[in-house]
Structure formats: structure tokens, C-alpha cells
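Q: Pasting a predicted model and its sequence here:
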Amino acid sequence: MSHEIVSPLPGLFYRKPGPGKDNFVEVGDAVEAGQTIGLIEIMKQFTEVRSEVAGTVAEFRIDDNGMVNPGDVVAVIE
């Protein structure tokens, strides 16, 4: 069963905690419930995007540095 992780707010989606850092997770990685998979920045404020379920990252639907709107699907966890 798949679970969609949706953006809670508008902004820029980042898969890394900062420039030169590794991505929080990659497609195929196992994640735990509550684990951070990315960040959304709006006006220099950063909000963590977390998986609500344990599973495997099946895909990202928003590119790194991509714009998101509230309700947009960021990633899918299987």
C-alpha cells in the first residue's frame, strides 16, 4: 500500500539539509514514521517534511529546489 506525503505549505522543496550535504533520503531507502525526508522554505523559514508512515521511498514527485503548493504530493512511501 502506498502513502503520499503532501506539502503542508507553499515554498521551495529541498531534499538536502544544506548546500554540499547529502540528501535526507534517496528513492529505495527505508524510512521510519516521523523521519525527515526534506525541507520546505518560505521566506527564509524552514519546515521539515516528515514521513507519517514507515516504509520505502518509492518516488519523489517534486524535484530538489522545486516549487510546491499546499496539498502537492512531495513523495510516495510504499
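A: Sure, I can see it.
Q: use CA for all of it now, contacts and neighbours both
A: Fine.
Q: Could you identify the helix or strand that succeeds the helix or strand containing residue 47?
A: Under the criterion of DSSP states H and E, residue 47 resides in strand 45-50. The first helix or strand that comes after strand 45-50 along the chain, using DSSP H and E, is strand 55-60.
Q: In addition, the following structure is provided for comparison:
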Amino acid sequence: MTVTAPMVGTFYEAPSPGAEPFVKVGDRVSADSVLCILEVMKLMNNVEAGVEGVVSEILVENNQAVEFGQPLVVITRDS
């Protein structure tokens, strides 16, 4: 499953500069796991996984501008 950007904004992989990323490739996530933050007009919005599985790919770079619907993270669902 590919998690896409629910809005236009700036992608942040961690809660603050210098902090560990929310997730890395290979991490197991649950449906409510926070994958990243999207900043929109100075408001920080958590993006959650929505499914259980393993992060298999992160498709954007930290501090990158993203468009609505742009793929952000690929999660391989458990069989």
C-alpha cells in the first residue's frame, strides 16, 4: 500500500530538527503509527500509516515540498 499526501505541504521525517525519524525502511508500523509530518501554512499535520505492515520504501526527502496525492511511503502489508 502506498500512503499519499493528504494535502499540499512540506514533508518532515522527524518531529524536530536533529530528532530520529518517525519511521525508517524496515520498521513495523500499526494503523495509527505516525509516518511523517506535513507542514501547511505553519500548521503541523501528522500523517498516519492507516494499515499494519512494514515500511518498504520512503519516496520523498526530508524538507521536500509535496503535492496533494503524491506518494510518500510504501508499506508492505502482512499476509
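A: Received, thanks. This one's a predicted model, so the numbers in the text were calculated from it and none came from an experiment.
Q: rewinding a little: buried sites along the strand holding residue 47 of structure 1?
A: For strand 45-50 of structure 1, the buried set under the neighbour-count rule, 16 or more other Cα atoms under 10 Å, comprises 46-50.
Q: any chance you could map the helices in structure 1?
A: Along structure 1, no segments are classed as helices by DSSP state H.
Q: Contacts for stretch 23-41 of structure 1, please.
A: Stretch 23-41 of structure 1 is contacted by residues 9-17, 46-60 when judged by Cα atoms under 8 Å, 6 or more residues apart in numbering.
Q: Next, the buried residues of it.
A: Residues of stretch 23-41 of structure 1 classed as buried by neighbour count (16+ other Cα under 10 Å): 25-26, 31, 35-41.
Q: Structure 2: strands as residue ranges?
A: 2-4, 9-12, 28-29, 34-40, 43-48, 53-58, 64-66, 71-77 (DSSP state E).
Q: Please tabulate these in CSV and include distance to residue 19 of structure 2 as additional columns.
A: Supplementary listing: the strands of structure 2 in CSV, determined by distance: least, Cα to Cα, whole Å:
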stretch, distance to residue 19 of structure 2
strand 2-4, 22
strand 9-12, 11
strand 28-29, 19
strand 34-40, 12
strand 43-48, 16
strand 53-58, 17
strand 64-66, 17
strand 71-77, 19
